[in-house]
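Student: Kindly generate the corresponding structure for this input.
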Amino acid sequence: MAAPVVSSIAPTSGPTGGGTIVTITGTGFTGAIAVGFGSADATNIAVASDTQVIAVTPAGSSVANVTVVTAGGRSAINPAALFSFSAPAATGGATPYYIDPALTSTIVGSLVNVLSAQTSPDALEAQNILMRRLALEGDVVGSRVPPPRNITEIGGYLNILGELKEGAMREQTLAGILGVAGPLQAQGFISNATPLSMVALPNDRPAGAAQPSIPTSAYVRSDFVSAVQAALKTLHAAGATLPLIGPSVITLPKGGPGAAVPANVLAYLGRTLNIAPQTALAAPGTDPIALIRASGTTDLFAAAANAINPATTPVTPANYDALQCTATTKATVPLAAASFVPLAPVLGAAGFYQASPPPQPANATDLAWATFGNVTGLVAGETLLGDELTLLHRPDAIAASVFASLLNAVWNGATFV
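Tutor: Below is the predicted model:
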């Protein structure tokens, strides 16, 4: 095994008492067992990679050559890797208003050892944060701002938090000042990862006047993807399509004074499918989607996909009445020998259902008919809104949302109360 090579260090100086965190860059550091600062070894080391080692300086004086020791031997002395020990600058006897608490070598070593022995996702993320901070900043605590000395400085800090839209942190700060219990914050390290996500599927964009306005992707919650794909396969086999609309990222409505809870909570849980409304109600005979009922009946109109494309499992034609709407009016038009696939049974097999009874639009701007909801896995009297929100949203986003005070709301079979 070849000896390691040290190419540079940062920082290049520190106090004689030791305790400076130094990042050593070079090659062959895998399995490093010691870092030397002259004749003394570092009090603690952490091997970040084959090209980077982090070490805590021992006490020293003057200038020391920095070397790394592995099973292949000790690295050669490099004039570009010299560490200068120097006494702290005199302060003239005046005690500064605020001294940032430095980490001792013992604390750093213990922290590194604890984290390196853990394998949980939170611990791995903590390792990444710590190593990145040590490599870029040379410390862990040094970025903390001094505590405010008076009410003016407190106001300034609160204003900054408001401008940065850090609502949860601002509320917690105010609670601390007032000596009352603040909003419950997530414990440990906040991760960007959530158990579920919104997944992009290729969207149906049938030819026609509405095609340019139909998005190229349809977004479905990750645990519902396979069921929705099966529904689309059924419709495509019949020569029908299902154009959908919806956001790629679901953003929770902000909380605060006067903020109202949305009526359709399922939409913020990724539990809805929305048919592109521009694909229906204009020309039922050729629109991709229509609201139909059996000809000559008084049944409620129900959403159906128009089977107007070549099919491997053709639909038997029948006579229907269909809704035709403008922005202010609606009318019933007859359709003879038309082929439609009712959406209720197809989407129901995927877990998505319309409201019951099916909404009947009064005009083209009445869009309730286009939404199908999914309540799969929601147990009446047991499922909590907070548990559902955490499947798709970060804890800090939930804490800043209109749902923050409703996390213990329970599903009653129709909504969370």
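Student: alpha carbons only for contacts and neighbour counts from here, please
Tutor: OK.
Student: Let's see the distance spanning stretch 112-126 from one end to the other.
Tutor: Length of stretch 112-126, first residue to last, CA to CA, to the nearest Å: 10 Å.
Student: Just the residues contacting that stretch, thanks.
Tutor: 46, 127, 188-189, 191 (CA atoms under 8 Å, 6 or more residues apart in numbering).
Student: ok, now stretch 299-313?
Tutor: 235-242, 285-293, 315, 322-323, 339-344, 358, 360, 369-370.
Student: Generate a PyMOL selection restricted to the buried entries among those residues.
Tutor: Only the buried entries of those go into this PyMOL selection, using 16 or more other CA atoms under 10 Å:
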select buried, resi 235+236+237+238+239+240+241+242+285+287+288+289+290+291+292+293+315+322+323+339+340+341+342+343+344+358+360+369+370
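Student: Which of the contacts of stretch 299-313 fall in helices?
Tutor: Filtering those for membership in helices, criterion DSSP state H, returns 235-237, 343-344.
Student: Would you check which pair of those lies furthest apart?
Tutor: Based on CA to CA, the longest span within the ones in helices among the contacts of stretch 299-313 runs between Ala237 and Ala344 and measures 16.7 Å.
Student: Tell me, how many residues neighbour Leu124?
Tutor: 15 (other CA atoms under 10 Å).
Student: swap in Pro253?
Tutor: 17.
Student: All the helices of this structure, residue numbers only.
Tutor: 105-116, 121-137, 151-163, 167-178, 225-237, 343-349, 385-390, 395-399.
Student: any idea which of these is most buried?
Tutor: Of all the helices of the chain, helix 395-399 has the most neighbours on average by mean count of other CA atoms under 10 Å, namely a mean of 20.
Student: so how far is that one from its chain's centroid?
Tutor: 10 Å (CA atoms, centre = their mean, to the nearest Å).
Student: how near is the spatially most central residue of the chain to Ser222?
Tutor: By CA atoms, centre = their mean, the mean C-alpha position of the chain lies nearest to Asn192, the distance being 4.9 Å. Separation of Asn192 from Ser222 (CA to CA) stands at 16 Å.
Student: ditto for Leu291
Tutor: 29 Å.
Student: With Ser13 instead?
Tutor: As for Ser13, its distance to Ser222 is 51 Å (criterion: CA to CA).
Student: let's see this one next to it:
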Amino acid sequence: MSTPSVSDAAGDALVLALTDVIKGASSPEIQQAQAMLLRRLATQGDVIPSRIPAPLNITEIGGYFNLLTDLRESAMRKDMLGAALGLASFEPVDIGTGGTVPPLRLVQIANDRLPSPAGDGVPLAVGVREDLAAGMQAALADVRSAGGHLPLWGPPPALPAPTGGTGPTPDPLPYLGREVWVAPTAALTDPATDPIVLGRASTDAGTGYRVGIRVADGTAGGVSADWVGLKWDAIGGAFVEADIGTVTLLPLEAAVAATPFVSRPIAALPPARGDYAWARMAAVAGLLPGASRLGDELGLLWTSDRIAESAYAGHLDAVWDGVAFV
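Tutor: Predicted structure coming up:
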């Protein structure tokens, strides 16, 4: 068995060093180079080794060449020559650039999934804008340390396709990494056991409802009181209140108080099982009413080609009015 030469070892060390630089760098230019390298590898590189053995001499190469000529496989003949010489495919492939790399990205936060049925429909992770993610991750850790669970829901990490005029344009805030929901399946089934309760404490003023997280007694910010929780009455087709006794629940607005995300109580019973306004947590800091454009916000996270192919392509001039992009 041959021993690698000093030059081979030096070359390998250089390649490893360059690889570490590419992997560790986070500037937009390096991210764009990473994306280009991956596209080249997928379209032009030797991703899967050839099934035929490497030719030992020019005669074997000639045999392959003549065989493919007889079969009139001119394209494969070019690829065979390239593979024999250790080159990428001769076929021109437009790898493109995918657009300028955005300055921010969606950070996938690992989710707090529970056994069924509370865990049904809960994704493995949810996307949050990079500069907003740290606070939410810390809040989830605090909830877990208090013995609670806060499973989240968010849309898939891809911009929605055009609706074709058959429906309303999806709310862009989740795709801007500015909105996540409490996983609806974690609540409204049985408030006596659900990890998440939509209800109110006996100490609350008024008649509205808020989201509470079941936590251990003595948790800072937790409310130990007689709670009323909502549950869905499938027979009556409406929400009903159920007394759940004295329990300790951490109000959602307290759990996320140190984050950019805000949870707001609701004033009345949700009108339908599929109305999830109560689960919404939005981070709108930095959006200036009358000035912030949807196209500019999308461009912070998505490449221009993805935006052009999305449901928002015709709404890039929509302006934030304090509640929505209109």
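Student: TM value for the aligned chains?
Tutor: The TM-score (TM-score structural alignment, normalised by the length of structure 2) is 0.65; 258 aligned residues with a CA RMSD of 3.9 Å.
Student: For Leu130 of structure 1, see how far away the residue nearest to the centre of structure 1 is.
Tutor: 17 Å.
Student: Next: Gln211 of structure 1.
Tutor: 50 Å.
Student: Skipping adjacent residues, who's closest to the residue located most distally from the centre of structure 1 in space?
Tutor: Each residue of structure 1 has a distance to the centre, and by CA atoms, centre = their mean the biggest one is for Gly296: 50.9 Å. Spatial nearest neighbour of Gly296 of structure 1, chain neighbours left out: Asp321 (7.2 Å); criterion: CA to CA, 6 or more residues apart in numbering.
Student: count of neighbours near the corresponding residue of structure 2 for the one you found?
Tutor: By TM-score structural alignment, Asp321 of structure 1 lines up with Val228 in structure 2. Residues near Val228 of structure 2, counting by other CA under 10 Å, number 22.
Student: got the contact list for Val228 of structure 2?
Tutor: 199-202, 241-245.
Student: For those, give me JSON lines that also has distance to Pro170 of structure 2.
Tutor: Output for the contacts of Val228 of structure 2, formatted as JSON lines (distance: CA to CA, whole Å):
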{"residue": "Gly199", "distance to Pro170 of structure 2": "28"}
{"residue": "Arg200", "distance to Pro170 of structure 2": "31"}
{"residue": "Ala201", "distance to Pro170 of structure 2": "34"}
{"residue": "Ser202", "distance to Pro170 of structure 2": "37"}
{"residue": "Glu241", "distance to Pro170 of structure 2": "31"}
{"residue": "Ala242", "distance to Pro170 of structure 2": "34"}
{"residue": "Asp243", "distance to Pro170 of structure 2": "36"}
{"residue": "Ile244", "distance to Pro170 of structure 2": "36"}
{"residue": "Gly245", "distance to Pro170 of structure 2": "39"}
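Student: Go through the residues you listed and flag the ones preserved in structure 1.
Tutor: Contacts conserved in structure 1 for the contacts of Val228 of structure 2, using both residues aligned by TM-score structural alignment, their matches' CA atoms under 8 Å: 199-202, 241-244.
Student: Tell me the one of those nearest Asp171 of structure 2?
Tutor: Scanning the kept ones among the contacts of Val228 of structure 2 for proximity to Asp171 of structure 2, where the rule is CA to CA, the winner is Gly199, at 26.1 Å.
Student: Check the spacing between the aligned partner of that closest one in structure 1 and Ser120 of structure 1 real quick.
Tutor: Counting by TM-score structural alignment, Gly199 of structure 2 lines up with Ile292 in structure 1. Ile292 of structure 1 sits at a distance of 54 Å from Ser120 of structure 1 (criterion: CA to CA).
Student: Check Ala318 of structure 1 too.
Tutor: Counting by CA to CA, the gap from Ala318 of structure 1 to Ser120 of structure 1 is 60 Å.
Student: do the same with Pro310 of structure 1
Tutor: The separation that Pro310 of structure 1 has from Ser120 of structure 1, given CA to CA, amounts to 52 Å.
Student: cool, Asn65 of structure 1 as well?
Tutor: Applying CA to CA, the value for Asn65 of structure 1 to Ser120 of structure 1 is 37 Å.
Student: ok, these two, which is more surrounded?
Tutor: Remark: of Asn65 of structure 1 and Ser120, Asn65 carries more neighbours, 17 against 10, as counted by other CA under 10 Å.
Student: wouldn't the more buried one be in contact with Leu82 here?
Tutor: Yes: here Asn65 of structure 1 reaches Leu82: they are 4.9 Å apart, a contact under CA atoms under 8 Å.
Student: what do these two both touch?
Tutor: With CA under 8 Å, 6+ apart applied, the contact sets of Asn65 of structure 1 and Leu82 do not overlap.
Student: List the contacts of the residue mapped onto Thr303 of structure 2 from structure 1.
Tutor: Under the alignment (TM-score structural alignment), Thr303 of structure 2 pairs with Arg394 in structure 1. Arg394 of structure 1 makes contact with 190-194, according to CA under 8 Å, 6+ apart.
Student: Out of those, which is nearest to Ile275 of structure 1?
Tutor: Thr194 (26.4 Å).
Student: That closest one -> structure 2?
Tutor: Checking TM-score structural alignment: Thr194 of structure 1 goes with Pro102.
Student: Could you check how far that match is from Gly221 of structure 2?
Tutor: Pro102 of structure 2 sits at a distance of 38 Å from Gly221 of structure 2 (criterion: CA to CA).
Student: Looking at those two, which one has more neighbours?
Tutor: Pro102 (17 against 12).
Student: wait, doesn't that one sit right on Gly299?
Tutor: Yes: between Pro102 of structure 2 and Gly299 there is a contact under CA under 8 Å: 6.4 Å.
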